[in-house]
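this is a predicted model, with the sequence first.
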Amino acid sequence: MTTASPADELALLTRLRRDLHRIPELDFDLPETLRYVCGELEALCDDVTARYGKDACTVFSPCKSSLCMFFDRKSEHATAVRSDMDALPVTEKSGAEYASCHQGHMHACGHDGHMAMVLGLAHHLAESFDELPRSVLLVFQPAEETTGGARFICESGVFERYGVDRIFGFHLWPDLAMGEVASRPGPLLAATSESTFDFHGKATHIAKAADGADSLEAGMRFVLDAYGYMAEQAKAEPCLLKFGLLQSGQARNVISSHTHIEGSLRTYSDTMTVTAKQHLAELAESRAAEAGCTCTVHFSEGYPPVVNDEALFDLARAALPDLHELPEPLLIGEDFAFYQRHLPGVFLLLGTGTGIPLHADTFDFDERILAAGLETYKKLVRIP
C-alpha cells in the first residue's frame, strides 16, 4: 500500500482532532467518543486482516470505556502507545468553528490531539504493517482527568496477554515551542496528593479569648510552618506544597472554632511522599495542641509520579535525535504513572507554542504540531 504523503497525514490528523474536539465527554461516560474511535480502528483492522489474515489485527475493549488495537507481528514482545479520551467540565470560549457541541464540556487539556495522533499512528501501522519490527498495542483509556483510567487498563491484564514490555505516551504542552518534543530520564511529572487539614477549637468572644481555643491562629501558624518545612525538603529533592483555600470563623469578634485548609502536595518519589505526609500531619497536630485545639488530616491517594525508565529513555533518545531534554521535572500530575508502575514507560511532551494554559476555556492549538507527534511515534514503534 502507498504511504500517505505529509499533506495527507496532516489533513487526516486535522479531521480526526476536530471531529473529536466537537464531542467532548467526561470520565467513563464516553459513548460518542468510543463510537468514533472504534469506527476508525475497525475500518483499519478490516483492511489489515484482508491483506495479512484474520490474526494480524484485532480491536477490543479490555475494560470499561476503553479500546485497544493490536497489530500482531508474531514478535516475542510488543510496544504499547497510549492515548487518553476524556475531556473536562469546562464551557468552551475558543470561538473555533469546531468548538464543543456539548455544553459545559471541552477538550481543554489536549486529549483530542492525543487521540488524533494515536489514530494517525493506527493508519500508519496499517499501511506499513509488514515493516514493523515488533507487535504494537494501541491503548485508548478513559478517566485520566478524574480517577485514573490507566490503573484499570493495567489491572485488566492486557499487557501480560499481549506480551507488552514498554509503553509510550504524549501530552500537549503550551510552554514548549510549537512542535518541540521534550522529556527527561527519571522523574518527569509529580505525584499529586490533595491535602486537607481541619483545626477544631472553641468559639468565644474575642474579649474573653483565653476561654476559647483559636483554630484560626493554629491553622495560620501551621500554613507558615508547613511552607518552611517543605522549602527545606526541596533543597534535597524537588517537592511542593501550596494551599489554595482557607475557611474559618463566623464573625470578626468571635474566636474561630473551626478552620478548614485545602492544598496540594507534589512530590517525585515514594520516600518523599511518605516522609512529607508524616511530618505535615505531625506539624498540624503540634500547632493545634499549642492552641488548645485538635485537628484532622486527610491526604488523597492521588497519582504516583511519572518516572521515565532510564534504559528505555536511552533507546528513545537514540531514535529521536531532536528530542529536547528538560533540566528539571514539572509539577503537574498524570495517570500515565500507573503504566510506569506496571512496565517500563517513557512519557513525552509536545509543544503547542501558544502559551494558553491547559484547562483554559480558550485552549486551542495548530494541528501541525500533531504531525511532529506522529513522526515521533513512528520512530518509537520501530525501536527493536
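Perfect, thanks for sending it. Numbering: from 1, shown residues only.

okay, CA-based contacts and neighbour counts for the rest of this
Noted.

now do the contacts for the nearest residue to Gly333 once chain neighbours are set aside.
In this structure, Gly333 finds its nearest non-sequential neighbour in Ala190, 5.1 Å apart by CA to CA, 6 or more residues apart in numbering. By CA atoms under 8 Å, 6 or more residues apart in numbering, the contact list for Ala190 reads 266-268, 304-306, 329-334.

try it again with 10 Å
Ala190 sits next to 238-240, 265-269, 303-307, 329-334, 337 when contact means CA atoms under 10 Å, 6 or more residues apart in numbering.

before we move on, what about His124?
Per CA under 10 Å, 6+ apart, neighbours of His124: 3-4, 9, 44, 118, 374, 377-378.

how about those, which pair is most distant?
Largest separation among the contacts of His124 by CA to CA: Leu44 and Tyr377, giving 17.8 Å.

returning to what we had before: quickly note the distance from the residue nearest to Gly333 to Glu334.
Plainly put, Ala190 is 8 Å away from Glu334 if you go by CA to CA, to the nearest Å.

need the overlap of contacts for these two.
Joint contacts of Ala190 and Glu334 (CA under 10 Å, 6+ apart) are 303-306.

so what's the residue nearest to the spatial centre of the chain up against?
Taking CA atoms, centre = their mean, the centroid of the chain lies closest to Glu334, which sits 2.6 Å from it. The neighbourhood of Glu334, defined by CA under 10 Å, 6+ apart, consists of 144-145, 148, 150, 171, 189-192, 302-306, 347.

try this one next to it:
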Amino acid sequence: MNILEIPFLSDLTAIRRDLHAHPELAFGEQRTSEVVVRELSACGLEVHRGLARTGVVGVLRRGTGSRAVGLRADMDALPLDEKNDCPHRSKIEGRMHACGHDGHTAMLLGAARYLAQHDVAFDGTVYFIFQPAEESEGGAAVMIADGLFERFRMDAIFGLHNWPGLAVGEMVVMPGPVMAGTCSFEIAIRGHGCHAAMPHQGVDTLVVASQLVLALQTVVARNLHPCEAAVLSVTQIHGGQAWNIVPDDAVLRGTIRSFTAATQDLVERAVERLCTGIASAFGAQIAVRFDHHYPPTVNSTAESEICRRVAKRLLGAERVRGDELPSMGAEDFAYMLREKPGCYVWLGNGPGTGGCTLHNPHYDFNDEVLPLGVSYWVNLVEEVLPAAPPQQ
C-alpha cells in the first residue's frame, strides 16, 4: 500500500475521539462545526459557514486551473445510548457516533490540512464540504437548497463511508447504484369495533392487519423480476387498548427500499392493489400513504473509474473490490449525486466483531483507517485536478 506519512496523525486521532465524546444530532452540530472551522482556519483555508444551519465549506485553491471538485463528510451522530467503555465514549446521554461520522469528519479535516501544508501537485479548487444531518434529516438536500452548488461551482463531488465487515485497507468502488432509495409507508385500517366475545358484530381490524402483513411479503417475491432488487418490511403494528375489545382502527407502518424509480413505483402499485383487495374481502376501509425519503445513491461511471484507479494505486489492485452487492441502506449523498457526477465509496473499517457494526451501541470508528482516508482524498485531488507538467 502507498499510504501517505501523516505527520499530524496523533492530532487527527485526538480530534476524532473528541468528536466521538461530544456527539451532536441533526442540525445541532454547533460544537462540531466550531471544531471544523477552527481546524480549517488554522490551515489558512477560506471558510464559509451557515449552509443548512451548521454546515461548513472550506476552500483551497492552487494554480490557475478552472476545474473544481467537492469532497464531502457528514458530521451528525445518532440518538442512541453508547455501551462502550473506552475513554472517549459519549459524554452525552442518548447520543453517540454509531455510524462513524466522527471519523469521516476527521479524515476530511486531515486531507485539508495535508493539502494546505504540503506541496501536493494539483491545479484548481477543492471544496471541503462538512454536511450536517445525514441521519434521516436530509442535510445534503438542505445544503443544496441553501445554494451549495451555486456558491461553490464544482465539476464533480465525492464521498466515502467507513464499512464494518470490510477489512482495513480494502475499498469498494462501484459504478451505478450503491445505496438504496428509501420510502416509508403507513396503512390505516378502519373496521368496526365490537366486544371480543361477539366478533360477528364487527369487522376485525387486527385480522385485516394480519392478512396484510403476510400478503405484503409477496409484493417483492411475486411482482419483481427475480434479478431486480427491493425490500418491503413491516416494522410497526398498532391497534387495540383492551383484551376484550376488537378495535375500530389499526395501523401498519414500514419501509420500502429500491434502486430505481420504476421499481419503487411497481412496489407502491402492488401495495395499493393488495390494500384494495383485502379491504373488499373483509369489509374494511384501508388507506395507504407513502412518504419518500432519500433517493438511490447512484455513482457515475467516469468518476467511479477515477476513484478505482486512485484506490488501486493507493491500496493495491487486489484490495479494491467492484463486485459487491449494493446496500439497501440509504444515504443522503444521493441528493448531491443527482446534481453532480461523482462517486461514493466504502472504506474498510475492520471485521465488525463485538457489535462494531453501523448503528450499534458498541460501534466505534477504527482509528487505523484515518491515514487511509486522508491518503485517498489527497490522491483523488491529484488525480481529478492534475497539475500541468513543468515547461522545459
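Now that the structure is in, tell me what you want to look at. Everything numeric in this text was worked out from a predicted model, so none of it was measured.

got a TM-score for the pair?
Aligned and superposed, the two chains score 0.91 in TM-score terms (TM-score structural alignment, normalised by the length of structure 1); 370 aligned residues with a CA RMSD of 1.9 Å.

can you give me the helices in the stretch 51-200 of structure 1?
All helices of the stretch 51-200 of structure 1, identified by DSSP state H, counting those that start in this stretch, fall at 111-127, 149-155, 158-161.

then the stretch 251-392 of structure 2?
In the stretch 251-392 of structure 2, the segments counted as helices under DSSP H, counting those that start in this stretch are 261-282, 301-315, 333-339, 370-384.

can you redo these as TSV with distance to Thr235 of structure 2 and mean neighbour count?
Shown next, in TSV, are the helices of the stretch 251-392 of structure 2 (distance: least, CA to CA, whole Å; neighbours: other CA atoms under 10 Å):
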stretch	distance to Thr235 of structure 2	mean neighbour count
helix 261-282	15	16
helix 301-315	35	20
helix 333-339	24	21
helix 370-384	35	23
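
could you dump these to JSON lines with distance to Arg72 of structure 2?
As requested, the helices of the stretch 251-392 of structure 2 are exported to JSON lines (distance: least, CA to CA, whole Å):
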{"stretch": "helix 261-282", "distance to Arg72 of structure 2": "25"}
{"stretch": "helix 301-315", "distance to Arg72 of structure 2": "14"}
{"stretch": "helix 333-339", "distance to Arg72 of structure 2": "8"}
{"stretch": "helix 370-384", "distance to Arg72 of structure 2": "10"}
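
right, and those - which one's nearest His104 of structure 2?
Closest to His104 of structure 2 of those is helix 370-384 (CA to CA; 8.1 Å).

and that closest one, what does it pack onto?
Where contact means 3 or more CA pairs under 10 Å, 6 or more residues apart in numbering; DSSP states H and E, helix 370-384 of structure 2 is packed against helix 9-21, strand 68-74, helix 101-117, strand 124-131, strand 156-163, helix 301-315, strand 342-348.

need these in TSV (columns: distance to Asp146 of structure 2).
Formatted as TSV, those follow (distance: least, CA to CA, whole Å):
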stretch	distance to Asp146 of structure 2
helix 9-21	26
strand 68-74	16
helix 101-117	21
strand 124-131	12
strand 156-163	17
helix 301-315	25
strand 342-348	20
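
relative to Gly94 of structure 2, which of these is closest?
Judged by CA to CA, the one of those that comes nearest to Gly94 of structure 2 is helix 9-21, at 12.2 Å.

what's the spacing between that closest one and its chain's center?
Counting by CA atoms, centre = their mean, to the nearest Å, helix 9-21 of structure 2 is centred 22 Å from the centre of its parent chain.

tell me the counterpart of Asp309 of structure 1 in structure 2.
Under the alignment (TM-score structural alignment), Asp309 of structure 1 pairs with Ser300 in structure 2.

so how many other residues sit close to its match?
20 (other CA atoms under 10 Å).

hmm, back to that, if you compare the helices of the stretch 51-200 of structure 1, which one is most tucked away?
Compared across these, helix 111-127 shows the largest average neighbour count, a mean of 24 (mean count of other CA atoms under 10 Å).

and it against structure 2, how far off on average?
Following superposition, helix 111-127 of structure 1 is found to deviate from structure 2 by 0.5 Å on average (mean CA distance after the TM-score superposition for structure 1).

what span of structure 2 is that helix aligned with?
Per the alignment by TM-score structural alignment, helix 111-127 of structure 1 matches residues 101-117 in structure 2.

that stretch: how far from the chain's middle?
Computed by CA atoms, centre = their mean, the chain-centroid distance of stretch 101-117 of structure 2 equals 19 Å.

and what of stretch 339-359 of structure 1?
Centroid displacement of stretch 339-359 of structure 1 relative to its chain, using CA atoms, centre = their mean, is 7 Å.

what comes up buried for that stretch?
The neighbour-count check on stretch 339-359 of structure 1 (16 or more other CA atoms under 10 Å) flags 339-340, 344-356, 358-359 as buried.

and what of stretch 70-87 of structure 2?
When neighbours are counted by 16+ other CA under 10 Å, the buried residues of stretch 70-87 of structure 2 are found to be 70-82.

tell me the residues of structure 1 aligned with it.
Matched against structure 1 by TM-score structural alignment, stretch 70-87 of structure 2 falls on residues 80-97.

and the end-to-end length of that stretch?
Terminal residues of stretch 80-97 of structure 1 lie 34 Å apart, using CA to CA.

can you give the distance of that stretch from its chain's centre?
That offset, for stretch 80-97 of structure 1, works out to 13 Å (CA atoms, centre = their mean).

same thing with stretch 216-223 of structure 2?
Centre-to-centre, stretch 216-223 of structure 2 and its host chain are 26 Å apart (CA atoms, centre = their mean).

list the contacts of that stretch.
Stretch 216-223 of structure 2 has contacts (CA under 10 Å, 6+ apart) with 224, 226, 228-234, 256, 263, 266-271, 274-275.

now swap in stretch 145-152 of structure 1 and tell me
Contacts of stretch 145-152 of structure 1 (CA under 10 Å, 6+ apart): 26-28, 62-66, 82-88, 109, 111, 139-144, 302-303, 333-339, 341-342.

try 7 Å this time
The contact list for stretch 145-152 of structure 1, computed with CA atoms under 7 Å, 6 or more residues apart in numbering, reads 27, 63, 86, 141-143, 335-336, 338-339.
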